[in-house]
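Chemist: Sequence plus predicted model, see below.
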Amino acid sequence: MSSLSIVLNFQAGLGVLANMFLLVFYTFIILCHRPKPMDMISCHQTFIHIVLIITGTDIWLWDIFESLNIGNDFKCKTNFFITRVMRGLSICITCLLSVFQAVTISPSSSLLAKFKYKLKKYMISAFLFIWSFNLLFSSHHIFHAGAFTNMSETNQMKVSKFCSLFPMNYIIRALILTTAISRDVFLVGLMLATSAYMVIILVRHKRQHKHLHSLSHLRASPEKRATQTILLLVVSFVVTYWVEFIISSTAVLLWMYDPVTMSVQKFVMNVYPTITPLIQISSDNRIINMVKHMQFISHQIFKKT
């Protein structure tokens, strides 16, 4: 196994474990407590990231498929389609999370305040629209992806060891790419705008209430922690998403396949779904308090034994 494969598998293992932990945590919160709208979105996001990591790591997925008596063409179409859908869902759900956060913390005097108490009402509709849009938008991959054949390599582009993209009309290819770029620019722009809005609100709130905090409280204030989390998530998403988008778009436009480049693309694509749960775990006081409580209980049991 090459060094790149080891790195990809380690990254995938870390990402799946961290997201599984969050998925179990948010599922418990939703079923046993009164969840916040953000909990439902984050639970949805963790599920999407688990599927995205698994489908983005060919070794894992093909090991699973080996036990099934299914043709390679169907496997390739399914893998490529699910990966593209999950990739689109990731940016949509992240944008949705950012918008809902902005509405939640908006002051009562703002125009967004009237939507605060309608978040749960619009939640299911937002999920249904996002899933329907991305399933429809990625449907063309079913026809333009499949198992690698004996055709001339100029007529198809390998995207993994077993799968390839088949040729399509240049105009259609450019149209699909333009539509994808337009969607991503809009969503990333909306995400950056709402994140900047949240940062402004939190900084303004911090300044207005600065005299109420002691130095120790100010150092670890909720406003400061929330601001740092928002900035970190937005910056990491924008950077990794567009780096991966540039790599994949360039490969499709130039119709060139390079195994190392594709491995780097997979690594970059899995960076965000891997670091997102780590950031959320380290910034969610409920998880931190739960871990401290579990440590205390285990320490007490250890002392008794």
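Modeler: Looks like it came in fine. What you are looking at is a predicted structure, and each value in this text was computed from that prediction instead of being measured.
Chemist: Only C-alpha atoms from now on, for both contacts and neighbour counts.
Modeler: Fine.
Chemist: Show me where the stretch 151-300 of the chain has its helices.
Modeler: 170-208, 215-219, 222-254, 259-283, 285-304 (DSSP state H, counting those that start in this stretch).
Chemist: So for P35, which of those helices sits nearest?
Modeler: Ranking the helices of the stretch 151-300 of the chain by their distance to P35 (criterion: C-alpha to C-alpha) puts helix 285-304 first, at 12.2 Å.
Chemist: Name the stretch among the helices of the stretch 151-300 of the chain that sits most buried.
Modeler: Mean neighbour count (mean count of other C-alpha atoms under 10 Å) peaks for helix 259-283 among these, with a mean of 18.
Chemist: which residues are contacting it?
Modeler: 4, 8, 11-12, 14-16, 18-19, 22, 46, 49-50, 52-53, 56-57, 159-160, 225, 229, 233, 236-237, 240-241, 243-244, 247-248, 287-288 (C-alpha atoms under 8 Å, 6 or more residues apart in numbering).
Chemist: tell me the angle that helix makes with helix 222-254.
Modeler: Counting by axes from the mean of the first three to the mean of the last three C-alpha atoms, to 10 degrees, helix 259-283 lies at 170 degrees to helix 222-254.
Chemist: now helix 259-283 and helix 285-304, what's the angle there?
Modeler: 80 degrees.
Chemist: so how far is helix 259-283 off the chain centroid?
Modeler: 9 Å (C-alpha atoms, centre = their mean, to the nearest Å).
Chemist: Now I93. Nearest residue, chain neighbours left out?
Modeler: Excluding the flanking residues, the one nearest I93 by C-alpha to C-alpha, 6 or more residues apart in numbering is Q45, at 6.4 Å.
Chemist: Alongside the first one, take a look at this:
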Amino acid sequence: MPSKDLAIGIMFLLQTVIGIHGNFSLLYYYFFLHHMESRMKPIDLILKHLLIANSLVILTNGLSRTMVAFGLKYLFNELICKLNWFMLRVGRAMSISTMCFLSFFQNITLSPMNSCWNNLKIKDSKYIDFSMSLCWLLHLGLNCIFPLYVLHALGNSESKNITRKRHLGICSVVDYGTTMGSVYIALVVSPEISFIMLTVWASGSMILVLYRHKAQVKHIYSSKVSSRSPESRATKSILLLVSTFVSFYTISSIFNIYTALFYNLSWWLMSISDLTSVCFPMISPFLIMSQNSSISVFQFVWIRNTKSSIIKNI
């Protein structure tokens, strides 16, 4: 195995293991919360959908690229390639859409009573589930066309007549020149960039609302504890999650534009592009944990009880 394949394979493996551990741990927490309580908070419902979308991206992109790097490409046939590409596109689109939805939801929730957003405040969590389910159905429908152009990278009898293909790891995509690239940018990349820009705008509005509120109640907090005020903690949480989301997905979208427009892409460029696309799904659950003390307490108790039960069985 070439050293470059080994290095990339180890990086994808680390991303996959860390990302699956973080997302599945939080999903377990939310399912536990749903089982113990009759109703979940609206923000928890949104985060649950974000974690599911992140897990799809990691399992399709991270796991498949790990297997390819370690020489297991022969395990994939054309059907698996199509399914893998389809689930990757849906997971990525849902991850970006959910972050945008989360930013607007927080913005509307924090808006003052006299704001124009006040009438849009969601008071029942069932509307969250309906909105997110509708979003899943929308992305499932929009992305169903792209697997039609996906082929197995090793080639088969059905793809022998294809003269021009783009190799994308385990799969290849039929290349129809700049026309197909333009369609891909219009239907996939442009909406992604639009959602990212809307997320930035909503988060910026949120921070402005929190800053104004902090200025209004400044006399309540002493200078010693002002840095630990609820407004400061909320602002830091928003900035941390959104800046990470915008940074990684903007870079990933730029790589997608380059991939769509140019032919004969280098192996290193494709590897860096795939590594970047998995970064936010891998990091985001740990950012959520770091800003939610109840999750940290839950994990500590769960780990302690698990260790206790293991010791008792020994």
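Modeler: Received it, and whenever you're ready, just let me know what you need. In this text, all values refer to a predicted model and were calculated from it rather than measured experimentally.
Chemist: sorry, back to before: quick one: what's aligned to the residue nearest to I93 of the first structure in the second structure?
Modeler: Under the alignment (TM-score structural alignment), Q45 of the first structure pairs with L50 in the second structure.
Chemist: Same question for S90 of the first structure.
Modeler: Per TM-score structural alignment, S90 of the first structure is aligned with S95.
Chemist: returning to what we had before: right, and the helices of the stretch 151-300 of the first structure - which one's nearest K120 of the first structure?
Modeler: Proximity to K120 of the first structure, assessed across those by C-alpha to C-alpha, is greatest for helix 170-208 (19.0 Å).
Chemist: how far apart are the closest one and its match in the second structure?
Modeler: Taken over the aligned residues, the distance from helix 170-208 of the first structure to the second structure averages 1.8 Å (mean C-alpha distance after the TM-score superposition for the first structure).
Chemist: just the strands in the stretch 1-150 of the first structure please.
Modeler: 145-147 (DSSP state E, counting those that start in this stretch).
Chemist: can you pull out the helices in it?
Modeler: Going by DSSP H, counting those that start in this stretch, the stretch 1-150 of the first structure shows helices at 3-32, 37-56, 58-66, 72-105, 119-137, 141-144.
Chemist: Excluding chain neighbours, give the residue nearest to E231 of the second structure in space.
Modeler: Leaving aside its sequence neighbours, E231 of the second structure sits nearest to L210 (C-alpha to C-alpha, 6+ apart; 5.7 Å).
Chemist: What residue in the first structure is paired with the one you found?
Modeler: By TM-score structural alignment, L210 of the second structure lines up with L202.
Chemist: With T109 of the second structure instead?
Modeler: Matched by TM-score structural alignment, T109 of the second structure corresponds to T104 in the first structure.
Chemist: what separates that match from K114 of the first structure, distance-wise?
Modeler: 10 Å (C-alpha to C-alpha, to the nearest Å).
Chemist: And those two? Which one has more around it.
Modeler: T104 (18 against 13; other C-alpha atoms under 10 Å).
Chemist: any idea how far S139 of the first structure is from the most centrally placed residue in the first structure?
Modeler: Centroid-nearest residue in the first structure, with C-alpha atoms, centre = their mean: S90, separated by 4.0 Å. As defined by C-alpha to C-alpha, S90 of the first structure lies at a distance of 17 Å from S139 of the first structure.
Chemist: quick one on the thing from earlier: in contact with the match of Q45 of the first structure, which residues?
Modeler: Contacts of L50 of the second structure by C-alpha under 8 Å, 6+ apart are M94, S95, T98, M99.
Chemist: Still touching in the first structure? Go through those residues.
Modeler: Mapped onto the first structure and checked by both residues aligned by TM-score structural alignment, their matches' C-alpha atoms under 8 Å, these keep the contacts S95, T98, M99.
Chemist: my guess is the first one contacts A53, does it?
Modeler: Right, the one you point to is S95 of the second structure. Yes: S95 of the second structure is in contact with A53 according to C-alpha atoms under 8 Å; the separation is 5.2 Å.
Chemist: Matching H140 of the first structure against the second structure, which residue comes up?
Modeler: Match for H140 of the first structure (TM-score structural alignment): I145.
Chemist: what's the burial count for that match?
Modeler: Residues near I145 of the second structure, counting by other C-alpha under 10 Å: 11.
Chemist: roughly how far apart are S133 of the second structure and F280 of the second structure?
Modeler: S133 of the second structure is 22 Å from F280 of the second structure, by C-alpha to C-alpha.
Chemist: actually I162 of the second structure, not the one I wrote
Modeler: 35 Å.
Chemist: The match of H140 of the first structure and L13 of the second structure, how far apart?
Modeler: Distance, I145 of the second structure to L13 of the second structure, using C-alpha to C-alpha: 30 Å.
Chemist: same question, V188 of the second structure
Modeler: Counting by C-alpha to C-alpha, the gap from V188 of the second structure to L13 of the second structure is 27 Å.
Chemist: The helices of the stretch 151-300 of the first structure: which one's closest to I82 of the first structure?
Modeler: When the helices of the stretch 151-300 of the first structure are compared by C-alpha to C-alpha, helix 259-283 sits nearest I82 of the first structure, at 14.1 Å.
Chemist: quick revisit: now the residue nearest to I93 of the first structure: how far from T104 of the first structure?
Modeler: Using C-alpha to C-alpha, Q45 of the first structure is found at 18 Å from T104 of the first structure.
Chemist: Mind putting the helices of the stretch 151-300 of the first structure into a markdown table with distance to N134 of the first structure?
Modeler: Below are the helices of the stretch 151-300 of the first structure laid out as a markdown table (distance: least, C-alpha to C-alpha, whole Å):
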| stretch | distance to N134 of the first structure |
| --- | --- |
| helix 170-208 | 11 |
| helix 215-219 | 42 |
| helix 222-254 | 16 |
| helix 259-283 | 18 |
| helix 285-304 | 32 |
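Chemist: Which of those helices sits closest to F148 of the first structure?
Modeler: helix 259-283 (14.4 Å).
Chemist: what stretch of the second structure does the closest one fall on?
Modeler: So helix 259-283 of the first structure sits over residues 267-291 in the second structure, by TM-score structural alignment.
Chemist: wait, P42 of the second structure sits on F130?
Modeler: No: taking contacts as C-alpha under 8 Å, P42 of the second structure lies outside contact range of F130: 11.7 Å.
Chemist: Those two - which one has more neighbours?
Modeler: Neighbours were counted for P42 of the second structure and for F130 using other C-alpha under 10 Å; P42 has more, 19 against 11.
Chemist: ok, that one to A53 of the second structure distance?
Modeler: Applying C-alpha to C-alpha to P42 of the second structure and A53 of the second structure gives a distance of 17 Å.
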